[in-house]
Every structure is written in C-alpha cells, then in structure tokens.
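Novice: Turn this into a model:
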Amino acid sequence: MALVLAAGDLIFKAVAEHNLNGERSVHLGVLDLRLGYNSGAAFNLGAGLPTWVVLAVTSVITVGVAVFAWRSAATASWPVLIGLAMVLAGAVGNLADRAGDGLVTDYLHTGWWPTFNLADVFITLGAITVALAVLREDMSHRRGR
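Specialist: Here you go, the predicted structure:
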C-alpha cells in the first residue's frame, strides 16, 4: 500500500510540474493548484541547511518509520497498519522527490496554509489515523473489552 501511494504522489508531482509551470494557478474553490518548492522539511523548517543534512535527517526518519511499521505489522490493528502505510508513503514520496534536486514539489495551496502536496496529506492523515486507532484501542482495553 505504501509503495502504491508513494508512486501516486510522485505521479501527481510530475503532473503538477508539467502543467503548472511559471505563475500558472488553477482555482478549485477552497484549494488552488499552484506550483511551489520546499527546500526544508515541514513548514519549510531547515530550509537554510545544506541539502545533504535535510536528506540525511529525512532518510533516517523514513527508515525509522519503515522499521517501526515492519515490526508492528504482526500485531497492529488494520487501522494502525493503514495509518503507518500512509505515513511511510508520504515520507518515501517526499524523500524520493527531494533526492533529485534537494527540493520537494508542492502544489496544493489554500492561501492560509503553507503550500503542500499529496505526500503531506498522507503523512497527516496517517498520523491522525494511527493516533485515533491507538486511543480507541487503549479505551477498549481500559473498559475490559
């Protein structure tokens, strides 16, 4: 699942780069498609750091998520596994994109939030899914179910 989602993210990034070159923007109501690039991590943190540092840190985090997901696979619930796959997909998608030129391609723009991409959506929704699933499981165990 993670590889399919990561591939989808990379395809969307390529399509955005091809079709949104220059100052072109597509208005979709609440969301606009507008090409941007991020040399840092989330919210452009670390943008001033050398590319190799950002690549190294994001690589270590991605490997850590992959190892955790692999070790959890045998015992985790389906919602947790799906959430971990989404987080891993987003991390792999952004890492693969950054590996080429040190930049992550962003194309989803709201005007009130930093421009982001599908990988960022996967990471966010995956983390929320894991957190909610773990909380639900913890509450069920406390009630004796």
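Novice: Only C-alpha atoms from now on, for both contacts and neighbour counts.
Specialist: Will do.
Novice: and residue 37, what element?
Specialist: strand 32-38 (DSSP states H and E).
Novice: Would you map the helices across this structure?
Specialist: Applying DSSP state H to the chain gives helices spanning 2-19, 51-72, 78-101, 118-142.
Novice: Need the residues that contact the strand holding residue 37.
Specialist: 16-17, 20-27, 44, 47, 103-110, 115 (Cα atoms under 8 Å, 6 or more residues apart in numbering).
Novice: Residue 10: neighbour count?
Specialist: A count of nearby residues for residue 10, using other Cα atoms under 10 Å, gives 21.
Novice: got a list of what it touches?
Specialist: 93, 97.
Novice: Tell me the buried residues in stretch 114-127?
Specialist: 115, 116, 117, 118, 119, 120, 121, 122, 123, 125, 126, 127 (16 or more other Cα atoms under 10 Å).
Novice: Verify the stated contact: the third one with residue 106.
Specialist: Think residue 117. Yes: with contact defined as Cα atoms under 8 Å, residue 117 counts as touching residue 106 (4.8 Å).
Novice: Overlap of the contact sets of the two?
Specialist: By Cα under 8 Å, 6+ apart, the residues touching both residue 117 and residue 106 are residue 13.
Novice: now the other sequence, so there's something to compare against:
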Amino acid sequence: MASRPAPTPAGATIRRVTAIAATALPVLAADAATKAWARTELADAPVQAGWLDLRLGYNSGVAFGIGAGAPGWLVLALTGAMVAVLAVVALRMRPPVAAGLVLGGGLANLLDRAGDGTVTDFLSVGWWPTFNLADAAIVAGAAWLLLGELLPSRRPRAAEQQGPKPSTMSALSSTAEELQAGDLPNPGSGVDAVLDDRDGNGR
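Specialist: Presented below is the predicted three-dimensional model:
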C-alpha cells in the first residue's frame, strides 16, 4: 500500500492561511453586525441581563480604554501597526484557528476605528471595562495560543509509538530473506530424524 506523500511547505502554508481566513472572516462579520445592532438598539437605554449587561459605549483608546487621551491618528496608527504585526506572526502561530481569532478581532476593531476614531463597545460585566465581540475573540485566541505553548504536545508520544514499526518490518524482511537463502533450519528435518530413529530401533 502506497504511503501518503509528505506535505510540501507551500501546501502547508496554503492550508494555514485558509484556516486563519476561515476563522477571521466570520469574526469580522459577527463583530460588525453586533456593533451595528448595539448602536441602534442600545442608544436610548442599556439592557440589564444579570452578570453580562448590554451597555453602549465608545472607546477612543487602544484596548479596554487604554490610551483614551492620545490623539486619534496616533491610536489608529498604533492599532494598524499591531494588526500588521499580527498578520505576519499569525502565519507561524499554532493552532491557526486561534491565530484567526486574534487577527480577526484586531482587524474588526481597526475597521471600526477607521470610521470616526472610536471603537463601539457594548458588553459589560461591571468589574471590567466595556468591550465588544472583537475584544472577546482576541482574548480567547491569545489564551488558546498560550495554552498551546504551555501544554505538552502529543506528537512526540505518537512518534514514539510509531517508532518500533520500521524495526519490526526489518526483522520480518530479514527472516524472509533467510528462509529464501536456506539459512534457517527446516522444521521438517527434525520430524525426518525422529522417524529414522524409530525405524532403526524397530530393526
């Protein structure tokens, strides 16, 4: 049975980019839709929902209100630079789905900020600055990437389990070659010897 060919570097890069894009694009769409809904439905009054309230707010800072007093062009430039770095680093991040969450969230906030210099926030837990869906995607993706780096990988263990297979196949191949060359004893010779001894004793 023919083995599956090893993936080429170009093919692996294409699959990684596809996985990142397939994650980042839904984050972009969902964030834009929820922000548009919040600007319309939460403009008059917030919605009390228990541990998570829906409260409209606008952030002129970088993230979670940080740098709110900085000039708008500076915040936009810093945000754009951060997203550019994320786009480059995302190609090396594992898993690609987590990288897509981080990149999608960064792009969503950048596009929102490009309009009027602010980012729409509407999720409030009371003890944390108001945030949005893009912020949640960034935090979730970053936590996933961090866990991926801290937790031990199962690949070496799988490789160890597959390690003995080549030696076993080599042993079987060597045994077959010895049988063909006649180096191994013939099991039938022992039976013939026993029969000869019996005949001799009977005589």
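Novice: TM-score of the superposition?
Specialist: Once superposed, chain against chain, the TM-score is 0.87 (TM-score structural alignment, normalised by the length of the first structure); 135 aligned residues with a Cα RMSD of 1.6 Å.
Novice: Show me which of the buried residues of stretch 114-127 of the first structure is closest to residue 92 of the first structure.
Specialist: residue 119 (8.3 Å; Cα to Cα).
Novice: Quick check: the strand holding residue 37 of the first structure compared with the second structure, mean distance?
Specialist: By mean Cα distance after the TM-score superposition for the first structure, the fitted strand 32-38 of the first structure averages 0.4 Å away from its aligned residues in the second structure.
Novice: And stretch 86-95 of the first structure, by the same measure?
Specialist: Following the fit onto the second structure, the mean deviation recorded for stretch 86-95 of the first structure is 0.6 Å by mean Cα distance after the TM-score superposition for the first structure.
Novice: What span of the second structure is that stretch aligned with?
Specialist: On the second structure, the counterpart of stretch 86-95 of the first structure by TM-score structural alignment is residues 101-110.
Novice: ditto for stretch 2-12 of the first structure
Specialist: Counting by TM-score structural alignment, stretch 2-12 of the first structure corresponds to 24-34 in the second structure.
Novice: could you measure the counterpart of residue 58 of the first structure in the second structure against residue 112 of the second structure, distance?
Specialist: Using TM-score structural alignment to pair residues, one finds that residue 58 of the first structure aligns to residue 79 in the second structure. Distance check for residue 79 of the second structure against residue 112 of the second structure: by Cα to Cα, to the nearest Å, it reads 11 Å.
Novice: got it, and residue 104 of the second structure?
Specialist: For residue 104 of the second structure relative to residue 112 of the second structure (Cα to Cα), the value is 12 Å.
Novice: Check residue 64 of the second structure too.
Specialist: Using Cα to Cα, residue 64 of the second structure is found at 15 Å from residue 112 of the second structure.
Novice: looking at the helices of the first structure, which is buried most?
Specialist: Most buried of those by mean neighbour count (mean count of other Cα atoms under 10 Å) is helix 78-101; its value is a mean of 23.
Novice: Show residues contacting that helix.
Specialist: 1-7, 9-10, 55, 58-59, 62, 65-66, 69, 72-73, 103-105, 118-130, 133-134.
Novice: repeat for stretch 132-140 of the first structure
Specialist: Residues outside stretch 132-140 of the first structure that contact it (Cα under 8 Å, 6+ apart): 79, 80.
Novice: Run through the residues that contact the alignment partner in the second structure of residue 122 of the first structure.
Specialist: Aligned by TM-score structural alignment, residue 122 of the first structure pairs with residue 137 of the second structure. Applying Cα under 8 Å, 6+ apart, one finds that residue 137 of the second structure lies in contact with 27, 101, 102, 104, 105.
Novice: Nearest to residue 176 of the second structure among these?
Specialist: residue 101 (54.4 Å).
Novice: Can you tell me how far the closest one is from residue 107 of the second structure?
Specialist: Note on residue 101 of the second structure: its distance to residue 107 of the second structure, by Cα to Cα, is 10 Å.
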